[in-house]
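A.B. asks: model the following, please.
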Amino acid sequence: MDEEYQLHPPSYERTVRLFSRVRKVLGINIKLHGDPALLAQGEIFLFNHFARIETFLPHYLIYQETGAFCRCIATKTIFKGNEAFRKYLGRVGVIPNDHEELLPTLVAEIIRGRKVIIYPEGGMIKNRRVLNDKGKLSIYSRKTNAYRKHHAGAAVLANAVDSFKLAVRMAEKSGDWERIDSWVDMLGLKNRERLLFSAKRTTRIIPGNITFYPLNSGDNFLHKGAGLLKSELSQKAKEELIIETNLLLKNTDMDMRLGKPICLSACRPWWERKIMKYLARHLNTVEDFFTLKGLEKPWLEKIIRMYIRYSSEKVRDRYMEGIYKEATVNLSHLTSTILLNLLKKNINEIVAKKFYLLVYLSVKNIQQHPDVNLHRSLRNPQVYADLAIGNKKALKQLLDVACQKGLIKFHQGHLLLLDHLKETFEIDTIRIENTIQVYANEMAPVSGAVDAVNQAIKQYETITDIELAHYRYDDELRRYDWDHHYFNKSRFDNINKHETATESGRPVLDVPIDHRHNIGVVLVHGFLASPAEMKPLSDKLVAEGYPIYDVQLPGHGTSPVDLSERCWEDWLRALRRGYEILSAHVEKICLVGFSTGGALSLIFASEHPPKLAGAVIINPPVKFKNKSMIFVPLLHGISRLARWAPAFGGVMRYRVNNPEHARVNYRHIPVRALYELVRMNYVLMHQLKSIHCPCLLMQSTADPVVTADSSSILLDKLINTNVTYIEVESNRHGILYENIGNTHKRIIDYIKQLSSGIAKPVSQTNYKMEDQKWAS
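C.D. replies: Presented below is the predicted three-dimensional model:
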């Protein structure tokens, strides 16, 4: 190849270092999915093309992971104009698509051990439409103003590489060292061993996909700056300046996913292998594999060209399907597809909350498709779960932009799909004016995702409360698994390695098939514990036929580091979700809360949730025996300061704990979490007068954690309900877990009273002291 396009390693490495700095400064979020080993094993990498930054991402990641240099094909137009830029492109491995020795050069580079990156769409597909009206892969060509098949050049290249490797192996087998040495000289390799090593590598095409989320079409300072300078930019240039800059500046996830390798030699039928061997015997130079110079008969050349075309198109179809299958589907994909599907069904108006439910059901459906690659927005319930209860926060960015662009409108609780959404947009405006269409087009080739949306449209009008509750319970399990996975990474080992808790911290929903009671029980564990703390009681309740839900308070059962990032309102929200889930299965609910779980239960009871029959509160943490609790707000403030002020670096964010139940409780207490207890108790004291449901209070006489008068303080403030108070003679705090004083039976007996209606709410002070103390 001519000197102009010789790859220059120092220039390549400098570019990688520069991008690393830019990535760090801008916080560019690039995530590689798939087997990283494919970066080393693959030789030809294929990607979709939506934005110009994609032309560098694969080079960057491949070099970072393997140290290999990459060659890339680019449109000839970018080589025109600035001479310095043209030379720079050549030095970092870019070759124009009209170079007369393009494919032979790439074959030679692959044999030398370099990678080749190709974008078989042949240009940026800004609208992401890759299916024609018949659902077949096809893309729009500006040049012909028509839809066409994708380019097969990558397949032709792969076939040539495979043929050349076969020729080398056959020459080695026959001892034709003269032929092998001629190739070594032609390719500029150091020795035969290098050539033979390359020839024995499997020729692998790696289809990949780069997905950007979210797409931000709002203005930015670069575009505004161009306007201030009175730069006359074309519509195309303006659009690209906005979109490309936003991808870098506006917190965009860039998911690069590697698909299943296509190994040519493993998928050839016998007759193709015969032709390959014939080519390998008769062709001598890399160029010969494209010109077919050296074949004996013209008619044979014609047949072989037909074979190459047939084989290449077959491989092309495989890798294009592989590219689009690897799209990382996100929440905006689903939402946009739903909107356009509603339009197709002539549904121009829908109740907004029903629409959010429809999106939610699509998420739950797509989670059942293991072949679909899901973005974090579809795997983390923290993002999408509230759609089930009519909260649109997860969709705010997409829907707000759609409203601004005149595509949709909200009116009196309804979502209106406007005529503008049906219009056809120009290629150079659609990414700004109608991202809904872009998202929907991008998801269209992912059949599992399309099926999930279609299924949701069929079910959203008829879904039952119980079905929805099961979906929401699945989300609670996913929340826990997500947090547990994240906070058990090696970077948290300095805290986690000292932890002794081994019991599962997952929430539990258990509805006996033949449950014979009209009341269910929501159980809420204590501080530093997990649902395992309530399991001895919940097992007995289920055995008695009571449906139960054992709440997992966020930050518990995962890692103390997780707990250090939570507020008490997070705990209350988890209780509320658990209550709503169980409500679908029963007519009444009793809350059973231990310690902190008891305080949360009382706060929740003050909201008067539907179906609440009563509450059981055990050892509520109103006053603590540890007098240092009064300094917790100060410690918390200093701890926060220590995060950024070196002078306070010695302040500990955790306090060591010696738990009664080491298999259930944390050994480290985050100072932040203690502060949340103080905040929670402040709210509790102000809410007690609003509680109207019957309550059972149980208190250890010599509790080592909370003072014996904690329940007495509650009794004085629970002025509007019927309270039963029981003292349990014990010097233990965890009387519920250990069933000290037969607490389990006493609680179950009380729940039976609630179920039968014996214990009722009242509107005046009315509590009674049980005359029997349950000894430990």
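
A.B. asks: please count neighbours and contacts with C-alpha atoms only from this point.
C.D. replies: Noted.

A.B. asks: which parts of the stretch 451-600 of the chain are strands?
C.D. replies: Under the criterion DSSP state E, counting those that start in this stretch, the stretch 451-600 of the chain carries strands at the ranges 508-510, 519-524, 548-551, 588-594.

A.B. asks: tally of neighbours for the nearest residue to Lys165 once chain neighbours are set aside?
C.D. replies: Using C-alpha to C-alpha, 6 or more residues apart in numbering and skipping residues adjacent in sequence, the residue nearest Lys165 is Ala199, 4.3 Å away. Neighbours of Ala199 under the rule other C-alpha atoms under 10 Å: 20.

A.B. asks: now swap in Gln412 and tell me
C.D. replies: Gln412: 7 neighbours (other C-alpha under 10 Å).

A.B. asks: with Gly90 instead?
C.D. replies: 22.

A.B. asks: which other helices and strands contact whichever strand or helix holds it?
C.D. replies: Using DSSP states H and E, Gly90 sits within helix 83-91. When contacts are defined as 3 or more C-alpha pairs under 8 Å, 6 or more residues apart in numbering; DSSP states H and E, helix 83-91 packs onto helix 9-26.

A.B. asks: what's the angle from the helix or strand that the helix it packs on is followed by to helix 9-26?
C.D. replies: Downstream of helix 9-26, the next assigned helix or strand under DSSP H and E is strand 29-33. Strand 29-33 and helix 9-26 are oriented at 120 degrees to each other (axes from the mean of the first three to the mean of the last three C-alpha atoms, to 10 degrees).

A.B. asks: what segments of the stretch 1-150 of the chain are helices?
C.D. replies: 9-26, 37-41, 57-66, 83-91, 102-111 (DSSP state H, counting those that start in this stretch).

A.B. asks: so which of those is nearest Asn434?
C.D. replies: Smallest distance to Asn434 across the helices of the stretch 1-150 of the chain (C-alpha to C-alpha): 25.7 Å, for helix 57-66.

A.B. asks: just the angle between that closest one and helix 9-26, please?
C.D. replies: Going by the same axes, to 10 degrees, helix 57-66 makes 100 degrees with helix 9-26.

A.B. asks: contacts only, for the nearest residue to Thr429 once chain neighbours are set aside.
C.D. replies: The shortest distance from Thr429 to any non-neighbouring residue, by C-alpha to C-alpha, 6+ apart, is to Glu239 (6.7 Å). The contact partners of Glu239, by C-alpha atoms under 8 Å, 6 or more residues apart in numbering, come to 428-429, 431-432.

A.B. asks: one more sequence to fold, the one below, so I can look at both together:
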Amino acid sequence: MAIKTFGYTSFVMSFLEKILGTKFTVTGIENIPNQPTMFVANHFTRSETFFVPYIIFKKTGKQARTLADSKLYVGILGKFLNAVGTVSTKNEKRDNIIVNDLVKGKYNWIIYPEGSMIKSKDIIRDNLFISNTPYRNGPVRTGSAVLALKSELYRNDLIQAHKNGNNEMLKYLLQNHDLDYEDGINNLTTHIVPLNITYYPIRPGANKIQEIANRIVKKIPKQIAEELEIEGNILTGAQINIHFGKSINLANYIKNKKVLINQIPIIKQDTKNNFILRYFRSKLTNEFMEKIYSDTEINFDHIFIACLMHYPEEKINLLKLKKIIYYSAILINKSHNYRCNPSINPQKLSKLFSDELFHEFDDVFNLAISQNVIKILDQNLIEINKNIFERNIEFHEIRLENTLHVVANEFSLLENATAIIKRVTRYNDNEITKKVFNEIYNLDQQHFLSDYNKKFDKTFSKKTEIGMPFFYDNDMQKNNNIGIVLCHGYKSAPAEVEPLAKYLNEIGFKIYAVRLQGHGTAPDDLADSSWQDWYDSLQVGYSALSLICQKIIIIGFSTGGLLTLLSASKKKNLSKLCAIVSISSALKLVSIASKFAQGVEMWNEVLNKFSLSKGQLQYVDDHPENPNINYSRNYISGVVQLEKLMNECNKSLNLVDLPALIIQGKNDPVVDPKSAENIYKKINSNIKYLSMLDFNNHVIIYSERRELVFKEIKNFLNKLNLF
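C.D. replies: Okay, the predicted model is just below:
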């Protein structure tokens, strides 16, 4: 076998990985021992035969051999498979080759215990793992366990025979198992490493690989066409997570029973070995199969389809479905029993309630509609087709016709996670609404405290109450169903909007004051934050209020005003957002350079050629209007993000069509007052007002005459019959 050939193959696979855009994530590398190892993996795609050995070689530098269907050993492909060390399933010496490699630590091995691809992921019957395919329906074969156990037993026999000069045993092992003693095997122990491969998302549909194949071959067999469609999409667009579980040390695993059996007199060593094999083969197989599937990485699709399956009724409100998905994902994350895909990251999931496009939900929702899993009855109500999960679909068609059933089968193996979802689906709407709101709010505050502790700076950090996002409820009957999201400005914190929050809360509104990422902690936190992060921070507040309010208003100051306008441009039709207020928002600053007392020329150079000058100037100290709240150090990267936000907002203004109030100080020393006029002209709102107030400072919501601003807002809301 040519190691060089395998190296070339890995190079080609690496090249294809980049060309196709295949997204591999690999975890658990630390679980791979520096010992002879048999990797046992779940089998869902044909391409695993190629990319799993490549990944192992890439991450460990060690070659792992695998078996391949005997039908593939023809022509050039057959020569290639032989060259890289793959062994045919019909090779008469197959078992001896595997055992020999493991005994001597020459090569590791990858075995798929299911025997063939399990396209349906239907792998459990009566608590036993089964191979459910057109070719075989029965318990998972124990061959991989037997081969791994044999390698451990035969190695020990070789060592003992060599040590004791037992030539008869050495001859027996050579004649029957092609094994001879070699120096160095004394310190070896065979390990089994469970290997889980999880794909997300699994989708049917046209793809580049399928397109190329159709050009080359005019008439592709139906089964191959299905594999090209599903696996082509996986290789070109899905995340492929490969996880190496904790290894099973076979010497330790069989130690106690082996000691007992070896004490039996008269019986030959070969018979004793067979006793051990019979005792452990099924036990070991079930154990590593359980480990393989319990390491499944839970993703958004899993939770989506499980919520539909276990919801006790056939009709469900769309918002309630999202609440169930959110809270189920939160509890699964909190359990720390499972590996969780980034698609169910708690901070990301609140976007479910943002009234904006959320790819993870929208994509699987549309798939569910197209495959008749659900039907839309009206804009807020869907019907679940429970019968879809009972349909018998041909093995080679199920991934195409009922993709989510495959996903559901995979998730159903995770008993505790399934139990969580069953429990959550039983909550009434009031219960789950309260739980989800509290979770979003608490996570928002915890996120701030985590950032604060991580970035704390004795010189620059304020008290935590300055930067903490906050919520004011409203028990008044009037306006009880209307919430207002308040958003502070650049280099500032939620405390900046606190006076306005109290004013609006006292006249009857629920208030959620957000903290923009990178703010309220320490100035260098801004260096690690993007304008997209700021936008997402605003949506957390919006999402929380959307759970408990029928209508939402967003009021933003300065940078917060830009985010308010941008948010209004992105909301879907029929969203809860009913009005916006933008205060002192900059499409153009008076003079960026003038804000920095020193190095004006250098600052201009940084502004024009930022990428070239980044190392020369990271920040500039300044003197904020409210030093008890604002940062007194301005990071250049933060200003660059602010400029990007201004440009993004400017491009989106024509999409804003909600009632809007634009407020601007006439003599603002930071924001060019023309910005307000431009915003007013560019937005497409039928109801819009421009209020130019007589202020000489920038932070007009926190100055002595702020009541003038507050009354403008109150009058605007009154005109809209929102107050």
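
A.B. asks: what distance do you get for the residue nearest to Thr429 of the first structure to Ile432 of the first structure?
C.D. replies: The gap separating Glu239 of the first structure from Ile432 of the first structure is 7 Å, by C-alpha to C-alpha, to the nearest Å.

A.B. asks: again, but for Phe212 of the first structure
C.D. replies: Using C-alpha to C-alpha, Phe212 of the first structure is found at 15 Å from Ile432 of the first structure.

A.B. asks: Asn348 of the first structure too?
C.D. replies: For Asn348 of the first structure, the distance to Ile432 of the first structure (C-alpha to C-alpha) stands at 23 Å.

A.B. asks: ok, those two, which is more surrounded?
C.D. replies: Comparing Asn348 of the first structure with Ile432 by neighbour count (other C-alpha under 10 Å), the higher total belongs to Ile432, at 20 against 16.

A.B. asks: for the most centrally placed residue in the first structure, give me its contacts.
C.D. replies: Taking C-alpha atoms, centre = their mean, the centroid of the first structure lies closest to Arg376, which sits 1.1 Å from it. By C-alpha under 8 Å, 6+ apart, the contact list for Arg376 of the first structure reads Asn330.

A.B. asks: to which residue of the second structure is it aligned?
C.D. replies: With the correspondence set by TM-score structural alignment, Arg376 of the first structure lines up against Pro342 in the second structure.

A.B. asks: one more: Ile95 of the first structure?
C.D. replies: Using TM-score structural alignment, Ile95 of the first structure pairs with Val87 in the second structure.

A.B. asks: mind checking how far that match is from Phe80 of the second structure?
C.D. replies: 11 Å.

A.B. asks: those two: which has the busier surroundings?
C.D. replies: Higher neighbour count among Val87 of the second structure and Phe80: Val87, with 22 against 16, using other C-alpha under 10 Å.

A.B. asks: about what we covered before: what's the closest of the helices of the stretch 1-150 of the first structure to Phe289 of the first structure?
C.D. replies: helix 102-111 (8.3 Å).

A.B. asks: on that earlier part again, just put the strands of the stretch 451-600 of the first structure in TSV and tack on distance to Asp562 of the first structure and mean neighbour count.
C.D. replies: TSV is the format used below for the strands of the stretch 451-600 of the first structure (distance: least, C-alpha to C-alpha, whole Å; neighbours: other C-alpha atoms under 10 Å):
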stretch	distance to Asp562 of the first structure	mean neighbour count
strand 508-510	20	19
strand 519-524	18	29
strand 548-551	17	28
strand 588-594	21	26
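
A.B. asks: redo these as TSV? Include distance to His668 of the first structure.
C.D. replies: Formatted as TSV, the strands of the stretch 451-600 of the first structure follow (distance: least, C-alpha to C-alpha, whole Å):
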stretch	distance to His668 of the first structure
strand 508-510	25
strand 519-524	21
strand 548-551	21
strand 588-594	20
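
A.B. asks: Asp483 of the first structure: which of the ones you listed is closest?
C.D. replies: That would be strand 548-551 among those, by C-alpha to C-alpha, at 15.0 Å.

A.B. asks: and that closest one, what does it pack against?
C.D. replies: The elements that strand 548-551 of the first structure packs onto, with contact taken as 3+ C-alpha pairs under 8 Å, 6+ apart, are strand 508-510, strand 519-524, helix 535-543, helix 568-583.

A.B. asks: so the second one versus helix 568-583, what angle?
C.D. replies: Regarding strand 519-524 of the first structure and helix 568-583, their directions subtend 160 degrees when assessed with the same axes, to 10 degrees.

A.B. asks: just the residues contacting strand 519-524 of the first structure, thanks.
C.D. replies: Applying C-alpha under 8 Å, 6+ apart, the set of residues contacting strand 519-524 of the first structure from outside is 531, 534, 538, 546-553, 575, 578-579, 582-583, 585-594, 597-598, 601, 755.

A.B. asks: check the shortest one too.
C.D. replies: For strand 508-510 of the first structure, the surrounding residues in contact (C-alpha under 8 Å, 6+ apart) are 473, 531, 542, 547-551, 582.

A.B. asks: farthest-separated two in the residues you listed?
C.D. replies: Most distant of the contacts of strand 508-510 of the first structure, by C-alpha to C-alpha, are Tyr473 and Val542, 17.5 Å apart.

A.B. asks: more neighbours: those two, which one.
C.D. replies: Higher neighbour count among Tyr473 of the first structure and Val542: Tyr473, with 21 against 17, using other C-alpha under 10 Å.

A.B. asks: ok, the more buried one touching Ile581?
C.D. replies: Yes. At 6.7 Å, Tyr473 of the first structure counts as touching Ile581 under the criterion of C-alpha atoms under 8 Å.

A.B. asks: who's in contact with the residue nearest to Lys165 of the first structure?
C.D. replies: Per C-alpha under 8 Å, 6+ apart, neighbours of Ala199 of the first structure: 111, 164-166, 168-169.
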